[in-house]
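Asker: What follows is a protein structure lacking sequence information:
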């Protein structure tokens, strides 16, 4: 089933030619009217699919409204574009066509060129707004980042939240500045040569302010997820729920000029229908692209190691353009000393990192002791651009009890090794805000629910989750504002020489990645690894017709001499222990092999 791609058809939409169009889906309700904040009531008419509609001839931009159901209570619009008074307040009629876009000449980058930078709007700057992010774009551009990945901005309860508790998928968070400010940010990014990736959540909604079931069967008991009932994409009434998701996706691309969407936990979208919802989303993305002439990408978070999610529909896939690989992160973390407990227990230091460099998935049909079953399938035919890798992200940092970053968990040398390992990969690299200068502030879990019972449940749940890890410390209170403020970046750290040295390493690595064709061309057929277990070292080799690049990693605390057999002279490209990067030990050198300082990495080049 295909839906309109050129304009919004759900919610309250302002048009130049037809007036203000009102559409709300409530197929099981007997009567629905729109009520303006001043008390004005307008009748809606029901169509055969359960959509209640009317046309308001006068201009009502800026007016607030709710819908009254069956002559009783009033509720915000499920397709609200703006909730200036929060999740329980009135929706505001908003004209997204008012923004005068300045990005006419913008063209999205080829996916394989993305250098991603994940950020949380509320903690990225002291102000915590979209406009404040604009003030940091020159910094990001200087670093070499060309794509920011913005954590969810759909309206959530209160002012503080990671964004995964959003309950109005169409509304832009009021405390960040609302929809007009987000349009300004995207426009500014494009003028600076930076793409925008937005994190969206279609697999569940948060608990507070979730009024969808008041209107219609948006959820189903047919399946259950960690968040409760599943979003209804294949049960009775699912056609219109699928439309709700697809139109939301198109909203971000078309009306906010977003370049890519990161889809949260796509494995939790339970769909056994003939056409998976993700495939339908890809089809509508391609259709919109054919209309606008712009490329858009869908990148999934998936916990299944199943290439079906990223394969094209013609070979039985769902068609996502790419996915995150948590397994690369896990393998890298145990290589630098993370304790092998929980899901880390499945990963072998260095050997599994080498496997991920070559095979993407570590568990690709192998038996997983942690899961106690054979897991995953092979991604041999997938391209490097289809995978996103990282050493930190919001989940892997924030879901630790204290939200510690790598900067307080590992040595300065190992932090530089991790940076090199991520940026050396034949995949899309992603940084988590602040890691490029060794941010030491934690990134902790925070919420600002206004429902007292729910707030207490979240507190208790967080403490229970980490009851075996407390020791002398308690899990931070997610409701305490200090948890949020403690998670803000400390930009003053950049003035410190070690932090600036770390920043300089990231900037240099990104520049070199763009400069060397054998590096930035994500050809998975030209990748080899050598694991030197006793030496706690790894060699990654990537090449093309003109050059061969060798990435040497020493994860151990002892100097290592790594034998290299070749008939060509090797030229040093980079050493993480260089004084430029605040190195403190002797740099690597080549003489019948590569001598590496403890906890360091070096890159050498051979001309072919």
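Answerer: That came in fine, so what should we check first? If you're wondering where the values come from, they're calculated on a predicted model, not measured in any experiment.
Asker: all contacts plus neighbour counts: C-alpha atoms, from now on.
Answerer: Will do.
Asker: how about the helices of the stretch 51-200 of the chain, start to end?
Answerer: Assignment of helices within the stretch 51-200 of the chain using DSSP state H, counting those that start in this stretch yields the ranges 121-124, 130-134, 137-143, 178-191.
Asker: Export these to JSON lines and append columns for mean neighbour count.
Answerer: Output for the helices of the stretch 51-200 of the chain, formatted as JSON lines (neighbours: other C-alpha atoms under 10 Å):
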{"stretch": "helix 121-124", "mean neighbour count": "24"}
{"stretch": "helix 130-134", "mean neighbour count": "19"}
{"stretch": "helix 137-143", "mean neighbour count": "15"}
{"stretch": "helix 178-191", "mean neighbour count": "21"}
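Asker: which stretch among those helices comes nearest residue 495?
Answerer: Comparing the helices of the stretch 51-200 of the chain by their distance to residue 495 (C-alpha to C-alpha), the top pick is helix 137-143, with 14.0 Å.
Asker: related to what we said a few turns ago, quick one, which of the helices of the stretch 51-200 of the chain is nearest to residue 113?
Answerer: Comparing these by their distance to residue 113 (C-alpha to C-alpha), the top pick is helix 137-143, with 14.2 Å.
Asker: circling back to that earlier point, dump the helices of the stretch 51-200 of the chain into JSON lines; add distance to residue 284 as well.
Answerer: JSON lines is the format used below for the helices of the stretch 51-200 of the chain (distance: least, C-alpha to C-alpha, whole Å):
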{"stretch": "helix 121-124", "distance to residue 284": "28"}
{"stretch": "helix 130-134", "distance to residue 284": "28"}
{"stretch": "helix 137-143", "distance to residue 284": "31"}
{"stretch": "helix 178-191", "distance to residue 284": "22"}
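Asker: structure B:
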């Protein structure tokens, strides 16, 4: 077995295998290598010149925690039941985001399996797992991972994660993994001491930035993407905050990674999605085809949140003026705020189809970063929440639900972390500032009411309760299932070739967007106003309607909390 470590500053490195130190050969470009006999279950690390033993930065499994020895694994040990899995088309995707540690009371890959069948029955088609790469401590969101190849020991073994994916595929569910390639966590990052060239001197908001101009760094992350997708049979990756992945190389790391995934991995089509606050069109529109399939569109969420709640500070401030106009614009075109190209020129403002955007009413960020972790269902009335949910699921963008949305969970989801006391104090002091960006403190509350992110109770309160209903669906879940069945049967077939839309009516409290598609025009109308509104609506097949009243030859009437989804095939209006 080949053991390698990139340690440019170290003149000597020893392999610490099962308690014995073995001399490694210093090769070119800062690499140290040794071929040694090892079996699955053997423990190892690398002894540096000063005597310290560090884990393998490419460890596939840790013995206990981020500072423990690494464990040799057998990538072929797991017997797949779904080796013939062929994936699903992008038009089928309905995401459901989960945090493994809080998704079930048990908080493991194995216990998470027990909830998959009901999600599949409701109509969810893709599970998006928040980062699982080994991070410091026993609990956290996962965005401060350090050992990018090792599933966190609190969640289970690599075989447990494979079993989770395998069971999901048996039920027809795709599985995506959130990966963080823009920084390493500040705790347990031993690379800083023996390979500082791995990082830029500049920093991201969360830690040192990656030095993608180093070939060893590029290799590490490209191989990491290939590893998760091939060895764990994942259907796709979501790259966190790609706007922080700065690279001055001739070929940007995002281009290289995308090309590697497209060309080197056998099996079903793999998808790549981004979180890209820079609104970079060039990742989604390229002369060689899109590098990435879709982007999390915060612009839709932020405009929707301002329109729904009236909160307009922090991240929501750019949407404070004319939020309804901006919601309509996001539904029609995708991005609302100006973008910044990551690979070069932004170009001539290309028009992207709606399937290039992932929309959501909330995700881990917009709940957990609030002062009290409230979900949207707790901030607005039931009628408004239902209408927003219908808009989300019936629009041609790719929808994403957050864990608990399948049964309208109202309990908070908090930010939580397990770290040393010095960093814990800094985190406590920074929570109020973070909350200011996501709604601030509710009236009558003070900073003393913000849960302590380092308290284990904050983590425990974020766990979803046990599912006491078994396989039975409640009334809300049956309604959700009907919406997703409608999406599968009537909307998904229209998504191939669908184009960016047009806003056809502007008024506060009203959604009115048309999207041209090969089968006609998909028309969405929704009315949040407390009175009936008269809207343009062409005649066609009414796919879904509530409180839709008859109209004349060019308009239709939509009552309060009303919604209509109509596929028009001719220029005559519904009436």
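Answerer: Looks like it came in fine. This is a predicted model, so every value here is computed, not measured.
Asker: Map residue 326 of the second structure across to the first structure for me.
Answerer: In the first structure, the position corresponding to residue 326 of the second structure is occupied by residue 352, as judged by TM-score structural alignment.
Asker: Go ahead and confirm that match touches residue 363.
Answerer: No - between residue 352 of the first structure and residue 363 there is no contact under C-alpha atoms under 8 Å: 9.3 Å.
Asker: Can I take it that residue 565 of the second structure is in a strand?
Answerer: Yes - secondary structure of residue 565 of the second structure, determined by DSSP: H, G, I helix; E, B strand; the rest coil: located in a strand.
Asker: Skipping adjacent residues, who's closest to the counterpart of it in the first structure in space?
Answerer: In the first structure, the residue paired with residue 565 of the second structure is residue 603, using TM-score structural alignment. Take residue 603 of the first structure and drop its neighbours on the chain: the residue closest to it by C-alpha to C-alpha, 6 or more residues apart in numbering is residue 551, 4.6 Å away.
Asker: ok, so what distance separates the alignment partner in the second structure of the one you found from residue 93 of the second structure?
Answerer: Taking TM-score structural alignment, the alignment pairs residue 551 of the first structure with residue 524 from the second structure. Here the criterion is C-alpha to C-alpha, to the nearest Å. By it, residue 524 of the second structure lies 20 Å from residue 93 of the second structure.
Asker: Next: residue 502 of the second structure.
Answerer: Summarising the geometry, the distance separating residue 502 of the second structure from residue 93 of the second structure, computed by C-alpha to C-alpha, is 23 Å.
Asker: The two: who's more crowded?
Answerer: Looking at residue 502 of the second structure and residue 93 with other C-alpha atoms under 10 Å, you find the greater number of neighbours at residue 93, namely 23 against 17.
Asker: what residues are up against that one?
Answerer: By C-alpha atoms under 8 Å, 6 or more residues apart in numbering, residue 93 of the second structure lies in contact with 124-126, 398-399.
Asker: That one maps to what in the first structure?
Answerer: Using TM-score structural alignment, the partner of residue 93 of the second structure in the first structure is residue 114.
Asker: so which strand or helix has residue 506 of the first structure?
Answerer: For residue 506 of the first structure, the enclosing helix or strand under DSSP states H and E is helix 497-515.
Asker: Have a look at how far, on average, the very next helix or strand once past that helix is from the second structure.
Answerer: Using DSSP H and E, the helix or strand that follows helix 497-515 of the first structure towards the C-terminus is helix 517-520. Helix 517-520 of the first structure: mean distance to aligned residues in the second structure after superposition is 5.7 Å, counting by mean C-alpha distance after the TM-score superposition for the first structure.
Asker: just checking, what packs against the helix or strand just after helix 517-520 of the first structure?
Answerer: Moving toward the C-terminus from helix 517-520 of the first structure, the next helix or strand (DSSP H and E) is strand 527-532. Here strand 527-532 of the first structure is seen to pack against helix 351-359, strand 537-543 when contacts are counted using 3 or more C-alpha pairs under 8 Å, 6 or more residues apart in numbering; DSSP states H and E.
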